[in-house]
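In: The following block contains a protein sequence and its predicted model.
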Amino acid sequence: MSEDPHWTPVTFENCHTVVGPFYHGTAAVLQPGDLLVPGFESNYQKGRISNHIYFTSMVASLAAQVAAALAGIEGRGHVYLVQPTGPFEDDPNVTNKRFPGNPTQSYRSTHALRIVCELQEWEEHSPDAIQRMLDGLEALRAQGRDLIED
């Protein structure tokens, strides 16, 4: 896939040019000031320890809902406004995989994210959309293609 000619990759060296705001979607209940750090189980693969913390410049509603569904938790999950505490880069799991560039504005870091606050108002995806995402993840697992570049 060719890259978007107007897109500049976000790297550890130039990440300071991306000003946010930044969001993280999860099933976890967190408080302002809490730190999300690498080294814990992935929301998307049981038993896989994540080396990075993932976040986006877009409200992470899909991530929150899918994480809650995968965890078997009733409800929509949680979307938090977060602050990176160190350098970050484009998330290679989405950047240039389906679309040129990084249209989802997704990033990852080996440094903690600080929880600023929980967003109370955010638009949920339909149950059908969440089920399609879960079905897609299951199909990738069945094919051995649910790889996470971490």
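Out: It's in. Numbers count the residues shown, from 1 in each chain.

In: hey, let's count contacts and neighbours off CA atoms from now on
Out: OK.

In: Show me the strands in this protein, by range?
Out: Taking DSSP state E to define them, one finds strands in the chain at 22-26, 35-36, 53-56, 78-84, 89-90, 106-109, 113-119.

In: any chance of those strands in JSON lines, plus distance to residue 146?
Out: Shown next, in JSON lines, are those (distance: least, C-alpha to C-alpha, whole Å):
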{"stretch": "strand 22-26", "distance to residue 146": "19"}
{"stretch": "strand 35-36", "distance to residue 146": "23"}
{"stretch": "strand 53-56", "distance to residue 146": "17"}
{"stretch": "strand 78-84", "distance to residue 146": "24"}
{"stretch": "strand 89-90", "distance to residue 146": "19"}
{"stretch": "strand 106-109", "distance to residue 146": "18"}
{"stretch": "strand 113-119", "distance to residue 146": "25"}
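
In: put this beside the first:
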Amino acid sequence: MEFDPNNNVINLCVQGMDMEGKGNREEASRIFLQAWNEATNDFEKFTAAYYVARHQKNVRDKLKWLETSLQFALKINNITVKGAFPSLYSKIAKCYEDLSDLDNAKKNHELANSFTDNPFDDGPFYHGTKADLQVGDLLTAGSLSNYNSKITMNHIYFTALVNGAGLAAALAKGDGPERVYIVEPTGSFENDPNVTDKKFPGNPTRSYRSKAPLKIVGEVTDWVRQTPEQLQKWREKLANNKGDIIN
């Protein structure tokens, strides 16, 4: 399934993370457990269990919830969850270390290390902007960040989710119409570290970056557009984001 920021379980997890940020861990724990109880599919259960795990007060309970999250991720076993495997296996290994089960700790560390940094995503890929461009044009790094005008970006960013690119276009600087271009990377690319394993496990938004140019090969006009109210909430979130941009 495609990552949906308006999904009820995802929204509950966001609320839980907000409570964590405010230091209210008890309320965060309650909200994450509510997300688990309301989860109806494997992706929602994988995500909710991941957050329930980090609020457990003993190692065995934490291990149980991490392994539950992993079981649902393995059932899904597609690009939306594969980016979470290294982190999940590492956290599980740490639990086994704390339980003095060194054999299982070693096994899970090896599983975590078996994953490379190269994404397993074949696209198609999209880039959202307000710039008026043509097929054959190249998108290159070196532009100012949409989220911090003092930073010149060393990478060009893109996603495999057309709705995510549409949101990026809506939030992009400029007065032109929102444009979503189909792009092809001309070189290697990596998971966007600004989102991977930050708010959500792995890279469910399928967001990537590259130092090599992206070649525009087409344009799409059909994607789910955010309401003005939803866009305002996104702008407020970005304005209140105090985290540093990994450049």
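Out: Structure's in. What do you need? Predicted model, so just to flag it, every value in this text is computed and none were measured.

In: re earlier: format the strands of structure 1 as a markdown table; extra columns: distance to residue 68 of structure 1 and mean neighbour count.
Out: Shown next, in a markdown table, are the strands of structure 1 (distance: least, C-alpha to C-alpha, whole Å; neighbours: other C-alpha atoms under 10 Å):
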| stretch | distance to residue 68 of structure 1 | mean neighbour count |
| --- | --- | --- |
| strand 22-26 | 7 | 25 |
| strand 35-36 | 17 | 18 |
| strand 53-56 | 16 | 24 |
| strand 78-84 | 8 | 24 |
| strand 89-90 | 24 | 21 |
| strand 106-109 | 19 | 23 |
| strand 113-119 | 15 | 19 |
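
In: how about residue 140 of structure 2, what does it touch?
Out: 155, 156, 211, 212, 213, 214 (C-alpha atoms under 8 Å, 6 or more residues apart in numbering).

In: let's see 7 Å
Out: Applying C-alpha atoms under 7 Å, 6 or more residues apart in numbering, we find residue 140 of structure 2 in contact with 156, 212, 213, 214.

In: Kindly state which residue of structure 1 is aligned to the last one.
Out: In structure 1, the position corresponding to residue 214 of structure 2 is occupied by residue 113, as judged by TM-score structural alignment.

In: roughly how far apart are its match and residue 54 of structure 1?
Out: 9 Å (C-alpha to C-alpha, to the nearest Å).

In: do residue 138 of structure 1 as well
Out: Distance from residue 138 of structure 1 to residue 54 of structure 1, by C-alpha to C-alpha: 21 Å.

In: One more: residue 131 of structure 1?
Out: For residue 131 of structure 1 relative to residue 54 of structure 1 (C-alpha to C-alpha), the value is 22 Å.

In: Likewise for residue 63 of structure 1?
Out: 10 Å.

In: and what of residue 15 of structure 1?
Out: With C-alpha to C-alpha as the criterion, residue 15 of structure 1 and residue 54 of structure 1 are 14 Å apart.

In: And for residue 114 of structure 1?
Out: In terms of C-alpha to C-alpha, residue 114 of structure 1 sits 12 Å off from residue 54 of structure 1.

In: closest one to residue 5 of structure 1 among the strands of structure 1?
Out: Closest approach to residue 5 of structure 1 among the strands of structure 1 (C-alpha to C-alpha): strand 89-90, 16.0 Å.

In: Tell me which stretches of structure 2 form helices.
Out: According to DSSP state H, structure 2 carries its helices in the segments 8-21, 25-38, 42-53, 59-76, 79-82, 85-98, 102-113, 162-171, 228-240.

In: Quick one: the ones you listed as a markdown table, columns for mean neighbour count and distance to residue 125 of structure 2 too.
Out: Converted to a markdown table, these look like this (neighbours: other C-alpha atoms under 10 Å; distance: least, C-alpha to C-alpha, whole Å):
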| stretch | mean neighbour count | distance to residue 125 of structure 2 |
| --- | --- | --- |
| helix 8-21 | 19 | 23 |
| helix 25-38 | 19 | 30 |
| helix 42-53 | 24 | 22 |
| helix 59-76 | 19 | 21 |
| helix 79-82 | 20 | 13 |
| helix 85-98 | 21 | 22 |
| helix 102-113 | 17 | 27 |
| helix 162-171 | 23 | 8 |
| helix 228-240 | 12 | 22 |
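
In: Using a markdown table, please lay out these together with distance to residue 148 of structure 2.
Out: Shown next, in a markdown table, are the helices of structure 2 (distance: least, C-alpha to C-alpha, whole Å):
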| stretch | distance to residue 148 of structure 2 |
| --- | --- |
| helix 8-21 | 21 |
| helix 25-38 | 29 |
| helix 42-53 | 29 |
| helix 59-76 | 34 |
| helix 79-82 | 28 |
| helix 85-98 | 28 |
| helix 102-113 | 33 |
| helix 162-171 | 13 |
| helix 228-240 | 9 |
